[in-house]
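Peer 1: Next comes the sequence, and after it the predicted model I'd like to discuss.
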Amino acid sequence: MTQTEHDDAAAFAAYQASFSEVPGYLNFASYGPPSSRVHDRIEHLVRLAGEGAVGATERLEGENLRARESFSRLSGFPLDRVGMTGSTSLGLFQVAFGLPGGSVLVSAGEFPSNIYPWLRTGGIGRARVDLVGAPGTRMTPDVVARSLTSDTVAVSVSAVDFRTGYRADLAGIRDVIGPDRLLVVDGIQGFGVADLEWTLADVLITGAQKWVRGTWGVAALAFSPQGLERVEPVLTGWTGVTDSRRYDGVEHRPLPGAERFSVSNLSPYATGAFAEALELMESVGARAIDGIVSTHAAALIEELDAAGVPVLSPRDREQRAGIVVAGVSGRAADAHAALAAAGISATRHGEDRIRLSVHATTRSEVFSEAAKVLADFA
């Protein structure tokens, strides 16, 4: 083993040791159990706030910058084009209300947080939604190309689809929409486990609570120069303007970068948890996490195949991330209950599908057990 390989192995061992989820946890697409480092950071910050010592406010507020800096390094966007907001949903609303007109192409099968913002803006003279396809439709470059019109100003897509696990071809979509339309990417089901070229997006929004494993209450916003220029800071607040602490009763100019989308001060416990989780990801690298997640997903698919359980998510490594969907036609409620009885956490989608999701810390021995349970319902 080379020194580099030894260092990488040691880094991953430290990473893995910081998590303590039960072996049957296969539900990272719902939320990612945070690490002991995140627990400790939140506890430290609460204690700091509780003491109320001189300088505590500044130290608490500094967690926002820590999170922005780490997100900048991991995403590839410069720091001045990275901001923070309260959630992926809020970030999407800010983008939707910030686009002045035209239509935005969105899959009808998207998670609702990527549909409702565009529905809400259509009647007030801002951008309006153009829904395409149906639940389960993959937003491939071909689907996008066929759906574009002369009025399309943006395409909004999930990097990884919550329902199917399909990993979007961001490069292909970027190519077919051209340089003049915006590409808005909801990264919450991919950031942290899919090593994508995130800077293909004009707007990237990623909440902390799922694959990043940074708890609830914060999300990152990142912009290309074009995205920052064209998305107006309509839904912003007093912390998104210059001289924000000069309380003079007049409107101040927006800040020059992505911080213009700040609505108010965020919880330092949320930003501190986000920063800690992002820095922990950095310690092993997104590419390494992607590789391990891919290996785990392939192993789970193999076990489901061996048990005769239909796999409804993509099999091609380039088209999937950490989500594997099992087909249990008409029996999802019973299958979900049986998994729970076996100590396995998963998500039920309707009557026909069980969504399983794996991370780098998932223990592979649970795959055969999950497949065995689901085989009774396939």
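Peer 2: It's in.

Peer 1: For the rest of this, base every contact and every neighbour count on C-alpha atoms.
Peer 2: OK.

Peer 1: Against residue 94, how distant is the nearest residue to residue 266 once chain neighbours are set aside?
Peer 2: Distance criterion CA to CA, 6 or more residues apart in numbering; nearest residue to residue 266, sequence neighbours excluded, is residue 86 at 7.0 Å. Per CA to CA, to the nearest Å, residue 86 is found 11 Å from residue 94.

Peer 1: In contact with the residue nearest to residue 266, which residues are there?
Peer 2: Residue 86 makes contact with 217-219, 266 under the criterion CA atoms under 8 Å, 6 or more residues apart in numbering.

Peer 1: Run through who's touching the strand ranked longest in the chain.
Peer 2: Taking DSSP state E as the criterion, the chain has its longest strand at strand 152-158. Strand 152-158 has contacts (CA under 8 Å, 6+ apart) with 101-107, 110, 114, 139, 168, 177, 180-189.

Peer 1: continuing past that strand, what's the next helix or strand?
Peer 2: Counting by DSSP states H and E, the next helix or strand C-terminal to strand 152-158 is helix 170-177.

Peer 1: between the very next helix or strand once past that next one and helix 170-177, how many degrees?
Peer 2: Where DSSP H and E defines the elements, the next helix or strand beyond helix 170-177 is strand 182-186. Put simply, strand 182-186 runs at 150 degrees to helix 170-177, going by axes from the mean of the first three to the mean of the last three CA atoms, to 10 degrees.

Peer 1: And the strands in this structure?
Peer 2: Under DSSP E, the chain gives strands at 82-85, 103-107, 128-132, 152-158, 182-186, 203-207, 219-223, 323-327, 347-349, 353-357.

Peer 1: Indicate which one of those is closest to residue 34.
Peer 2: strand 203-207 (13.6 Å; CA to CA).

Peer 1: what's that closest one packed up against?
Peer 2: helix 88-98, strand 182-186, strand 219-223 (3 or more CA pairs under 8 Å, 6 or more residues apart in numbering; DSSP states H and E).

Peer 1: Dump those into CSV; add distance to residue 68 and mean neighbour count as well.
Peer 2: Listed next are the helices and strands packed on strand 203-207 as CSV, based on distance: least, CA to CA, whole Å; neighbours: other CA atoms under 10 Å:
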stretch, distance to residue 68, mean neighbour count
helix 88-98, 15, 24
strand 182-186, 17, 26
strand 219-223, 7, 27
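
Peer 1: Export the ones you listed as TSV, with columns for distance to residue 65.
Peer 2: Supplementary listing: the helices and strands packed on strand 203-207 in TSV, determined by distance: least, CA to CA, whole Å:
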stretch	distance to residue 65
helix 88-98	18
strand 182-186	22
strand 219-223	11
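
Peer 1: Among the ones you listed, single out whichever gets nearest to residue 306.
Peer 2: Using CA to CA, the helices and strands packed on strand 203-207 put strand 182-186 closest to residue 306, at 33.8 Å.

Peer 1: hang on, the earlier thing: run the chain-centre distance for the longest strand of the chain.
Peer 2: 17 Å (CA atoms, centre = their mean, to the nearest Å).

Peer 1: if I pick the residue most central in space within the chain, what's in contact with it?
Peer 2: The residue lying closest to the centre of the chain (CA atoms, centre = their mean) is residue 188, at 1.1 Å. Contacts for residue 188 (CA under 8 Å, 6+ apart) come out as 88, 158-160, 205-208, 210-211.

Peer 1: then this one, side by side with the first:
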Amino acid sequence: MKHPFSSYRKLFPILDHTIQLSSCSQSALSLPVRRAIDEYLEVWLKRGADWGYWMEQVALARAEFARMIHAQPDDIAVLGSVSDAASSIASALHFEADRREIVTTTLDFPSICHVWLAQAPRGAQMRFVQAEAGSTDTTERIAGALDAQTALVSVSHACFYDGQRVDIAATGREARRHGAIQFVDAYQSAGAITIDVEAQAVDILAAGAQKYLLGIPGIAFLYVRPTLARRLTPTVTGWFGRVDPFAFDPAGLDFAAGAARFNTGTPPMMCANVARASMALLNEIGIPAIEDYLGQLSAVALEEAVRLGLVVASPADAAAKGANTAIRVPDAARIEARMLEAGYVVSARNDVIRIAPHFYNTAEDVTGALRALAGLIR
């Protein structure tokens, strides 16, 4: 299988000695990201504090994320994590007597579910849709659970556990039909799956940088549809949620227009440097091309896993999943450590090992990891 991005492989030095296949947890370090970190440290060393430079990097990162999801930079807030983004959104919701439900699934990431559960004292009621590993009908299950009682539906675009995908346009349409808001957790899809918030009519979408966005923990991006943003007033806030953060008015609580009202405290400056560099690389290549290639690697992974007799937890159809292919493994954490000894960085979650390539990986990387895994299991 030809590698269409072979010229980029040299940007990831780890691949000279170790095959990193853990983009569902942490992608490989690229030279542009290393340069961005060094640049930040150099500015800090030579200038001490440079707010102009810091704010420029935050703005550039916001613009790169907006470009990636077909939004405008003013529609993007910058926070410390997706949990922070969800908390800011949750604080702006009102749970009325006839519209109290938050709908999510049993396979959504716990951190986001915990944010919604924490709204119970404010009147929210959780409804968990049963989702099965390897399933291809989760979209329909979610859509079928929505009704006039739904205040918000929270969906993972791609599941952290088995990679299964949800059609966010379909669940979003059903949410709007019932007068509800949809929150999309795109942490496992942004950078690997094409997202068009305009075409898919997305209400709210959040993603962090350390997985398929090729960055590091500590920064997340929150898209809020402009007409919706104007209707919401968060109570989780900070000085960067103001019209002018640098007015330094302790008694004035004005809210910035658009998504900026969901900003909280000082942005994560170094993380923004990294995210600007990492997303610029992804946008240079183009997410549709990356998604197509990762679909091919998924097909390779599924075929090889079946050939090796491995038990696959992910959907059997490559088109129904993201880049992550989950293999059921007893004592997954121990096997993860053994895989590293064998030269492969993979990611354990509960009872699965996740093989999650990015565009810099090859089909040989994937098949080699699966053969090593099969040998260790036996």
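Peer 2: In hand now; what should we look at? Quantities reported herein were computed from a predicted structural model and do not represent experimental measurements.

Peer 1: Can you pull the TM-score for these?
Peer 2: Here the TM-score for the pair of chains, by TM-score structural alignment, normalised by the length of structure 1, is 0.89; 366 aligned residues with a CA RMSD of 2.4 Å.

Peer 1: thinking again about what came up before, tell me which of the strands of structure 1 is the most buried.
Peer 2: Mean neighbours per residue, mean count of other CA atoms under 10 Å, is largest over the strands of structure 1 for strand 203-207, with a mean of 29.

Peer 1: one step back: who wins for proximity to residue 299 of structure 1 among the strands of structure 1?
Peer 2: strand 323-327 (10.5 Å).

Peer 1: before we move on, the earlier item: any chance of the contacts of residue 188 of structure 1 in TSV, with distance to residue 253 of structure 1 too?
Peer 2: Shown next, in TSV, are those (distance: CA to CA, whole Å):
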residue	distance to residue 253 of structure 1
88	25
158	32
159	33
160	36
205	24
206	26
207	27
208	29
210	34
211	35
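
Peer 1: List just the nearest of the residues you listed to residue 378 of structure 1.
Peer 2: residue 160 (25.1 Å).

Peer 1: which residue in structure 2 lines up with that closest one?
Peer 2: Aligning on TM-score structural alignment places residue 160 of structure 1 opposite residue 158 in structure 2.

Peer 1: okay, now that match: neighbour count?
Peer 2: 28 (other CA atoms under 10 Å).

Peer 1: now do the one 5 residues further on
Peer 2: Residue crowding around residue 163 of structure 2 was assessed by other CA under 10 Å; the count is 28.

Peer 1: Same check on residue 147 of structure 2?
Peer 2: So residue 147 of structure 2, with other CA under 10 Å, has 17 neighbours.

Peer 1: sorry, back to before: could you dump the strands of structure 1 into TSV and include distance to residue 256 of structure 1?
Peer 2: Formatted as TSV, these follow (distance: least, CA to CA, whole Å):
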stretch	distance to residue 256 of structure 1
strand 82-85	11
strand 103-107	25
strand 128-132	27
strand 152-158	23
strand 182-186	20
strand 203-207	16
strand 219-223	12
strand 323-327	38
strand 347-349	42
strand 353-357	39
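
Peer 1: which stretch among those strands comes nearest residue 315 of structure 1?
Peer 2: strand 323-327 (8.8 Å).

Peer 1: What range does stretch 29-46 of structure 2 cover in structure 1?
Peer 2: By TM-score structural alignment, stretch 29-46 of structure 2 lines up with residues 34-51 in structure 1.

Peer 1: What are the buried residues along the matching stretch?
Peer 2: 34-35, 37-39, 41-42, 45, 48-49 (16 or more other CA atoms under 10 Å).

Peer 1: coming back round to it: the residue nearest to the match of residue 160 of structure 1 when sequence neighbours are not counted and residue 286 of structure 2, how far apart?
Peer 2: Of all residues not flanking residue 158 of structure 2 in the chain, residue 165 sits nearest, at 4.4 Å (CA to CA, 6+ apart). Note on residue 165 of structure 2: its distance to residue 286 of structure 2, by CA to CA, is 20 Å.

Peer 1: now residue 240 of structure 2
Peer 2: 31 Å.

Peer 1: which of the two has more neighbours?
Peer 2: Higher neighbour count among residue 240 of structure 2 and residue 286: residue 240, with 22 against 15, using other CA under 10 Å.

Peer 1: In structure 1, what sits opposite the more buried one in the alignment?
Peer 2: By TM-score structural alignment, residue 240 of structure 2 lines up with residue 239.

Peer 1: Name all residues that make contact with its match.
Peer 2: Going by CA under 8 Å, 6+ apart, the list of residues near residue 239 of structure 1 reads 260, 262-265.

Peer 1: In a markdown table: the residues you listed, plus distance to residue 67 of structure 1.
Peer 2: Formatted as a markdown table, those follow (distance: CA to CA, whole Å):
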| residue | distance to residue 67 of structure 1 |
| --- | --- |
| 260 | 16 |
| 262 | 14 |
| 263 | 17 |
| 264 | 16 |
| 265 | 14 |
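
Peer 1: Got a quick PyMOL command for the buried subset of these?
Peer 2: Buried residues among the contacts of residue 239 of structure 1 (16+ other CA under 10 Å), as a PyMOL selection:
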select buried, resi 260+262+263
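
Peer 1: Report the two of the contacts of residue 239 of structure 1 separated the most.
Peer 2: Counting by CA to CA, the most remote pair of the contacts of residue 239 of structure 1 is 260 and 265, 12.4 Å apart.

Peer 1: Would you confirm that the match of residue 160 of structure 1 contacts residue 321?
Peer 2: Yes. Residue 158 of structure 2 is in contact with residue 321 according to CA atoms under 8 Å; the separation is 6.9 Å.

Peer 1: list the residues that contact both of those two?
Peer 2: 164-165.

Peer 1: counterpart of residue 14 of structure 2 in structure 1?
Peer 2: Using TM-score structural alignment, residue 14 of structure 2 lines up with residue 21 in structure 1.

Peer 1: quick revisit: the contacts of residue 86 of structure 1, buried ones only, as a PyMOL selection?
Peer 2: Here is the PyMOL command that selects only those of the contacts of residue 86 of structure 1 that count as buried (16+ other CA under 10 Å):
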select buried, resi 217+218+219+266
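
Peer 1: packing partners for the longest helix along structure 2?
Peer 2: Assignment by DSSP state H gives helix 287-307 as the longest helix of structure 2. The helices and strands touching helix 287-307 of structure 2, judged by 3+ CA pairs under 8 Å, 6+ apart, are strand 325-328, helix 363-377.

Peer 1: Now do the shortest one: which elements does it pack against?
Peer 2: Counting contacts by 3+ CA pairs under 8 Å, 6+ apart, the secondary-structure elements packed against strand 325-328 of structure 2 are helix 287-307, strand 352-355.
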